[in-house]
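Enquirer: predicted coordinates and the sequence they were generated for:
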Amino acid sequence: MPLGALRPSPLVEQATEHLREQITRGEWPVGTRLPGENALAKALGVGRSTVREALRALAGAGLVQARQGSGVYVIATEPAEDWPARLRRAAITDVYEVRVMVETQAARLAAERRTEEDVAALEAALAARHAAAAGDDAAFVDADIALHAAVVAAAGNPVLADLFAEFAPVLRERLIDLVELLGLRARDPDPGHATHAALVDAVRRGDGAAAEAVLRAELEHTLTHLRPRPDASADQA
């Protein structure tokens, strides 16, 4: 199937999409070596630099791989699933287990590294969470996540902060469902206030072990609600 010359206007994007279509249609099966940069540039009517950028984009999508001294090979016919999509598809228990590991260590680091500004932000977030108890479930969950985000931010590690930011949308959606489904705020509109206050206090005091322990207990308590319960027959066995 001839590639055909491209129209002027962002050429890299057009070249990338054109080559992607060839791969996803099976024109170049997995294991096939692509034509060289010169041949692709001539077929597409663009410069070698445009082809090079397009191949980089395809490599980033997990479709091709450059092999030193050999060329560029097709390694998949479907783009790799990005991280946010993977999180949305993952079981909430799997996401939450990773959250426990990430946030408990972040709490320890926060206690060791917190600044006066961090402590002020934590206290404000705790007060906002308490105030949100008077609102609906979505507002309360938002305030709860904001407090946890403040703890992660106090750890002073931008990679941890970015990782939590990736988790946050998935956590928000699932936690709102959980709160509504189980009626967790029916008796107490502000569940976990004492625990979260203890967490903020531990970070303020610089007690990393206490901050980690308090947060671990809180998150694992929620995790018990997320794990599937054994059926009645299993209970009776």
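Expert: It's in. Numbers count the residues shown, from 1 in each chain.

Enquirer: okay, CA-based contacts and neighbour counts for the rest of this
Expert: Fine.

Enquirer: check which helices and strands the helix or strand where Gln65 lies sits against.
Expert: Using DSSP states H and E, Gln65 sits in strand 64-67. For strand 64-67, the packing partners by 3 or more CA pairs under 8 Å, 6 or more residues apart in numbering; DSSP states H and E come out as helix 48-60, strand 71-74.

Enquirer: so what's the residue nearest the centre of the chain up against?
Expert: Closest residue to the average C-alpha location of the chain: Glu166 at 2.7 Å, with CA atoms, centre = their mean. Neighbour list for Glu166: Pro84 [criterion: CA atoms under 8 Å, 6 or more residues apart in numbering].

Enquirer: check which residues of the helix or strand encompassing it are buried.
Expert: Glu166 is part of helix 158-182, with elements assigned from DSSP H and E. Neighbour-count burial for helix 158-182, counted by 16 or more other CA atoms under 10 Å, picks out 160-161, 164, 167-172, 175-176, 178-179.

Enquirer: one more structure, for comparison:
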Amino acid sequence: MSSSPLGPLRPSPLVEQAAARLRAQIADGHWPVGTRLPGETTLAKELGVGRSTVREALRALAGAGLVRARQGAGVFVLATEPLADWPTRLRRAAVTDVYEVRMGIEVHAARLAARRRTPEDVAALERALEGRRAASAADDTAFVDADIAFHAAVVAAAHNPVLADLFAEFVPVLRQGLTELLTLTGLRADDPGTGDEAHAALVRAVADGDAETAAEVVRAELEDPFAG
């Protein structure tokens, strides 16, 4: 069976080329931070493209955090390097910083979970608690995964997709930080299921609809992750 040739690859879209040229000029210091870029007409002439192409290129640079348009004043340079995406920034963040934000997310999620939980949510929490207990016989990595799965079940019970997405973004950093914590402290040597009492108390509080107790249990646990 014959097929038509694919044909040559087309050059990168003009918008991408224009954005790359402007980005290079900014990185080289041609337009320092705080300065106003030439107008669209001037840039279009210099780049040999249409104004609409320049407009889209500037929009791409704004999305990368390099420039910002000010109403009636023009487009100004904000930075010489693009902002790292959210997952990259999280990977570079200090674990203590991540934990401070995690506490805000999970304390509120626990409060919401107690108010909004369904019978299916409670059953999922009970399964996650049993999974955490079963993992007490496993290595630190498996135990941490089971612990995170438990907390994910609490966040899921809050029925807020934004909170769930935020928690999911934190998981890789949490997994690494908690595993390192257990390895360094040896907390599980004498208590393989460390923190079980606090986690069981959280399940009870959510099941009972006790929002403030649920929030307090999480707050206390996250101040000392494997206490209880």
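Expert: Now that the structure is in, tell me what you want to look at. The model shown is predicted, which means the values in this text are computed figures rather than measured ones.

Enquirer: quick one: TM-score?
Expert: The pair, once superposed, lands on a TM-score of 0.86 when counted by TM-score structural alignment, normalised by the length of structure 2; 218 aligned residues with a CA RMSD of 2.1 Å.

Enquirer: could you tell me where the strand holding Gln65 of structure 1 falls in structure 2?
Expert: Mapped onto structure 2 with TM-score structural alignment as the criterion, strand 64-67 of structure 1 occupies residues 67-70.

Enquirer: the matching stretch vs structure 1, average offset?
Expert: Superposing on structure 1 places stretch 67-70 of structure 2 at an average distance of 1.0 Å from its equivalents, by mean CA distance after the TM-score superposition for structure 1.

Enquirer: could you list the buried residues of that stretch?
Expert: Val67, Arg68, Ala69.

Enquirer: what does Asp196 of structure 2 correspond to in structure 1?
Expert: Taking TM-score structural alignment, Asp196 of structure 2 has His193 as its aligned residue in structure 1.

Enquirer: picking that back up, give me the distance from the strand holding Gln65 of structure 1 to the chain's centre.
Expert: Remark: strand 64-67 of structure 1 is offset 27 Å from the chain centroid, using CA atoms, centre = their mean, to the nearest Å.

Enquirer: and what of stretch 170-179 of structure 2?
Expert: Chain-centre distance of stretch 170-179 of structure 2: 12 Å, with CA atoms, centre = their mean.

Enquirer: how far apart are that stretch and its match in structure 1?
Expert: Looks like 1.1 Å for stretch 170-179 of structure 2 (mean CA distance after the TM-score superposition for structure 1).

Enquirer: so where is that stretch in structure 1?
Expert: Taking TM-score structural alignment, stretch 170-179 of structure 2 hits residues 167-176 over in structure 1.

Enquirer: got the contact list for that stretch?
Expert: Contacts to stretch 167-176 of structure 1, defined as CA under 8 Å, 6+ apart, come from residues Leu87, Arg88, Ile92, Val95, Tyr96, Arg99, Asp137, Ala138, Val141, Asp142, Ile145.

Enquirer: turn the residues you listed into TSV, including secondary structure, neighbour count and distance to Ala213 of structure 1.
Expert: Putting the contacts of stretch 167-176 of structure 1 into TSV (DSSP: H, G, I helix; E, B strand; the rest coil; neighbours: other CA atoms under 10 Å; distance: CA to CA, whole Å) gives the following:
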residue	secondary structure	neighbour count	distance to Ala213 of structure 1
Leu87	helix	18	26
Arg88	helix	16	28
Ile92	helix	18	22
Val95	helix	16	20
Tyr96	helix	20	16
Arg99	helix	20	14
Asp137	helix	21	26
Ala138	helix	17	27
Val141	helix	21	22
Asp142	helix	20	23
Ile145	helix	20	18
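
Enquirer: Serialize these to a markdown table and add fields for distance to Ala15 of structure 1.
Expert: Shown next, in a markdown table, are those (distance: CA to CA, whole Å):
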| residue | distance to Ala15 of structure 1 |
| --- | --- |
| Leu87 | 30 |
| Arg88 | 30 |
| Ile92 | 38 |
| Val95 | 37 |
| Tyr96 | 40 |
| Arg99 | 39 |
| Asp137 | 47 |
| Ala138 | 44 |
| Val141 | 44 |
| Asp142 | 42 |
| Ile145 | 41 |
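
Enquirer: looking at these, which is nearest Val74 of structure 1?
Expert: Closest approach between these and Val74 of structure 1, by CA to CA: Leu87, at 26.2 Å.

Enquirer: gap between the nearest residue to Pro191 of structure 1 once chain neighbours are set aside and Ala211 of structure 1?
Expert: Spatial nearest neighbour of Pro191 of structure 1, chain neighbours left out: Arg185 (6.5 Å); criterion: CA to CA, 6 or more residues apart in numbering. In this view, Arg185 of structure 1 and Ala211 of structure 1 are 24 Å apart by CA to CA, to the nearest Å.
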